[in-house]
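[1] Please find the sequence and the predicted model below.
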Amino acid sequence: MNSMLQPPPADQAAPATVLCVDDEPNILAALRRLFRPAGYRVLLAESGAAGLAVLEQQAVDLVISDMRMPEMNGAQFLAQVRQRWPDTLRLLLTGYSDIQSIQDAINCGEIYRYITKPWEDGDMLLVVRHALERRQLEQDKQRLEALTLRQNEELKALNQSLEAKVEQRTRQLKTEHEATVAANAKLKQNFVTTIKIFSSMIELRAHNQPGHARLVADLARKMAAVLGLEGRDAQDVFIAALLHDIGKIGFSDEMLQTPLTLLRGDALALFRKHPVRAEELLMPLEDLRGSALILRSQLERFDGNGFPDGLAGLAIPLGARILALAADYYNLQQGAMVQRHLRADEAKSLILDAGGKRYDPHVVAAFRQIIDGAQPDSGAGVEVLSGELLPGMVLARDLVSRDGLMLLAVDHVLDARMIQQVQDFETKSGGRLPIWVRNPREGA
């Protein structure tokens, strides 16, 4: 019995309150003597009505009620307790074996347990303790459920807030990405345009025919596409073709005007070094290093008798094999390689005859496919007169003057002011400009 005389659980903020209801004062006194040493706060009532009055004034954790009482028996009293204070635990104390009365108490008052008189103190304390522990567990469960529900609602609100923020951030990132892509495209376009302008400046120094570098670059680009190059590799070939004469920037006027077959001694040795000089000029620019490597090998021969490294076959970069053929094809027609200007068909014949010796046979096959195919470039567009230009039209080719200066780059969108400037330029120069715009049926 002494083991039952222990305080309530430590996690309780205050001692549990027990209300004892019985019409016999000696029973109430006995219950008070039993529960107080165990650490409980004990309230007493001598009738059901008195018990209800106590409950109306004070918070009670557990009620122990006698069954047989005048005016209001235990079952009736506990039924009202259940209805008005459902969280208060209810025990029935009965001194006789009346099964019907116990059933009434269980059904109406939903009692936790019933205890018969006389009771064993140890059993009584154990029942009360277990009942209060169960009540504490139930309250903890309800509190945790309420906390979980509240936290779930807070989490739901937080998730909705996060979803809104993520959606907003996603839209922002998408807008920033689109702006970055547009800026990169514009930067790339400006980069290529700058290369084209620089190429035009080289042509003025090298005394080439206007547009020579662009012809070489266009042919090289087409051959690269036939041979499966794309992306950065194709761009490296295109840029290398535009700048293929950059290594000649220090040549004298006399040397620049002398065909290759007439160069001798120091002049020939200097000529053979211009690819290395071109590489040295471009190597500091990281974005042009691919093109610089192509320029270094542009004078190599497929049979290994070229310069400066004597590379042979597939050891020569593919871009250099493409550039060598494209540059020679137009140099033959402009008198840069032999004393006379060859016709296009004559230059083509020499190129085909040199397949496997000077040129890669696969590159020669791609060249022949392009020359013989006579298929229009999908991006060529249509040629129009300056008077036919309208705002919003897009250039399909670079707009180049008769002396080879690039006036506007491909993909430039014309507006009214620019159209007027083009028309004024034609008037002042006394000649018509070759203006190519994208076919309106293909869309801008």
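    Thanks, I have it.
[2] going forward, measure contacts between C-alpha atoms and count neighbours the same way
    Noted.
[3] Just give me the neighbour total for Lys196.
    Lys196 has 21 neighbouring residues, counting by other C-alpha atoms under 10 Å.
[4] got the residue ranges for the strands in the stretch 151-300 of the chain?
    Assigned strands in the stretch 151-300 of the chain: none (criterion: DSSP state E, counting those that start in this stretch).
[5] Tell me who's in contact with Ser47.
    21-23, 69-70, 72 (C-alpha atoms under 8 Å, 6 or more residues apart in numbering).
[6] give me that answer again for 7 Å
    Residues in contact with Ser47, defined by C-alpha atoms under 7 Å, 6 or more residues apart in numbering, are 21-23, 69.
[7] Most neighbours among those, which one is it?
    Val21 leads these on contacts (other C-alpha under 10 Å) with 30 neighbours.
[8] Do I have it right that that residue meets Arg68?
    No. Applying C-alpha atoms under 7 Å as the test, Val21 and Arg68 come out as separate, 10.7 Å apart.
[9] hang on, the earlier thing: using JSON lines, lay out the contacts of Ser47 together with distance to Leu78.
    Output for these, formatted as JSON lines (distance: C-alpha to C-alpha, whole Å):
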{"residue": "Val21", "distance to Leu78": "10"}
{"residue": "Asp22", "distance to Leu78": "12"}
{"residue": "Asp23", "distance to Leu78": "15"}
{"residue": "Met69", "distance to Leu78": "12"}
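[10] try it against this one:
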Amino acid sequence: MSRILIVDDEASILKSLQRLLRHAPCSYGNQHFPLEVVTTTSAHEALAFAHQDDFDLFISDYRMPEMDGVEFLKAAKAIQPDAARLILSGYADLNALLRAVNEVGIERFIAKPWNDYELLSAIGQALAHRNLQRENRQLADLVRLEMGDKSAEELEAERLERIEPGITHVDWGPDGSVVLDPDLLKDD
């Protein structure tokens, strides 16, 4: 099941998207994607969700009061770099689009009001692309392991870093102990 997090400051838009994604099939080529959809009107709440759970796709409105869609997707990318990203907006500004592509690497910019078929197609395509990237990385990792370029431990550390950035970083104290709060060392 593919998990999607949708952020839009308009609750009516979220309800419409939920209804569409609940009733319409989402597919690309011969791949079908059953969806679990999480929605929120708050970008900050969405980032909290991203810290708690894994998502395959983030969809964000561009114009929101707390932060714009590019800022949100940039923060979401820092938390979950492998998730696909789409912007959905009634505000069609070329500079905003270029910023979204250059800073965040969005898959698509979808205009409001959207065409249901085009939206479902874009979601299916983004999820299929994400799956292909994941498979390519797994195959490349197998080749690196077979060729001796990487050890199983190094590959596992990289996998853990993708899931939880910073998890493999350890701060060591001067006596060789593990420091849980590096700020405590600065005061000494």
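    Arrived safely. From a predicted model like this one, the values you see are computed outputs, not experimental measurements.
[11] could you give me the residues in structure 2 that whichever strand or helix holds Ile322 of structure 1 aligns onto?
    Assigned by DSSP states H and E, Ile322 of structure 1 belongs to helix 318-334. Under TM-score structural alignment, there is no match for helix 318-334 of structure 1 anywhere in structure 2.
[12] Excluding chain neighbours, what is closest to the residue most central in space within structure 2?
    A centroid search over structure 2 (C-alpha atoms, centre = their mean) returns Ala83, at 3.0 Å, as the residue closest to the centre. Nearest residue to Ala83 of structure 2 in three dimensions, chain neighbours excluded: Asp56, at 4.7 Å (C-alpha to C-alpha, 6 or more residues apart in numbering).
[13] can you tell me which residues contact Val216 of structure 1?
    241, 326-327, 330 are the contacts of Val216 of structure 1 under C-alpha under 7 Å, 6+ apart.
[14] top of these by neighbour count?
    Ala241 (31 neighbours).
[15] OK, contacts around that one?
    213, 216-217, 220, 323.
[16] again, only this time at 8 Å
    Contacts of Ala241 of structure 1 by C-alpha under 8 Å, 6+ apart are 213-214, 216-217, 220, 323, 327.
[17] try Lys74 of structure 2
    103-104.
[18] Let me know the helix or strand that it is in.
    helix 69-79.
[19] Also Glu154 of structure 2?
    helix 152-163.
[20] Check the spacing between Ser89 of structure 2 and Ile163 of structure 2 real quick.
    29 Å (C-alpha to C-alpha, to the nearest Å).
[21] higher neighbour count, the two?
    Ser89 (19 against 15).
[22] And the more buried one? What does it align with in structure 1?
    Per TM-score structural alignment, Ser89 of structure 2 is aligned with Thr94.
[23] and if you look at Asp56 of structure 2?
    Aligned by TM-score structural alignment, Asp56 of structure 2 pairs with Asp61 of structure 1.
[24] Tell me how many other residues surround its match.
    21.
[25] wait, what's in contact with it?
    Taking C-alpha under 8 Å, 6+ apart as the test, what Asp61 of structure 1 contacts is 16-19, 87-89, 132.
[26] Sitting in helices, which of the residues you listed do you find?
    Leu132 (DSSP state H).
[27] quick check, nearest of the contacts of Asp61 of structure 1 to Leu34 of structure 1?
    Nearest to Leu34 of structure 1 out of the contacts of Asp61 of structure 1 is Val18 (C-alpha to C-alpha; 11.3 Å).
[28] which position in structure 2 aligns with that closest one?
    Val18 of structure 1 maps onto Ile4 in structure 2, by TM-score structural alignment.
[29] hang on, isn't that match packed against Ala50?
    No. Applying C-alpha atoms under 8 Å as the test, Ile4 of structure 2 and Ala50 come out as separate, 10.4 Å apart.
[30] Looking at these two, which is more packed in?
    Ile4 (22 against 18).
[31] Okay, that one and Ala84 of structure 2: tell me how far apart.
    Taking C-alpha to C-alpha, one finds Ile4 of structure 2 at 9 Å from Ala84 of structure 2.
[32] Mutual contacts of these two, please.
    In contact with both Ile4 of structure 2 and Ala84: 56-58, using C-alpha under 8 Å, 6+ apart.
[33] that's a strand at Val37 of structure 2, yeah?
    Yes. Using DSSP: H, G, I helix; E, B strand; the rest coil, the secondary structure at Val37 of structure 2 is a strand.
[34] Would you enumerate the residues in contact with it?
    Contacts of Val37 of structure 2 (C-alpha under 8 Å, 6+ apart): 3-6, 18, 21.
[35] same thing with Val54 of structure 1?
    Ala45.
[36] swap in Ala96 of structure 2?
    When contacts are taken as C-alpha under 8 Å, 6+ apart, Ala96 of structure 2 is in contact with Val70.
[37] tell me the secondary structure for it?
    Per three-state DSSP, Ala96 of structure 2 ends up helix.
[38] Look up how far Asn102 of structure 2 lies from it.
    10 Å.
[39] What of Val70 of structure 2?
    Relative to Asn102 of structure 2, and taking C-alpha to C-alpha, Val70 of structure 2 is found at 10 Å.
[40] The two: which has the busier surroundings?
    Neighbour count, other C-alpha under 10 Å: between Val70 of structure 2 and Asn102, Val70 has more, with 26 against 11.
[41] Looking at the alignment, what corresponds to the more buried one in structure 1?
    Checking TM-score structural alignment: Val70 of structure 2 goes with Ala75.
[42] With adjacent residues omitted, what lies nearest to that match?
    Ala75 of structure 1 sits nearest to Ala105 (C-alpha to C-alpha, 6+ apart), 4.2 Å away.
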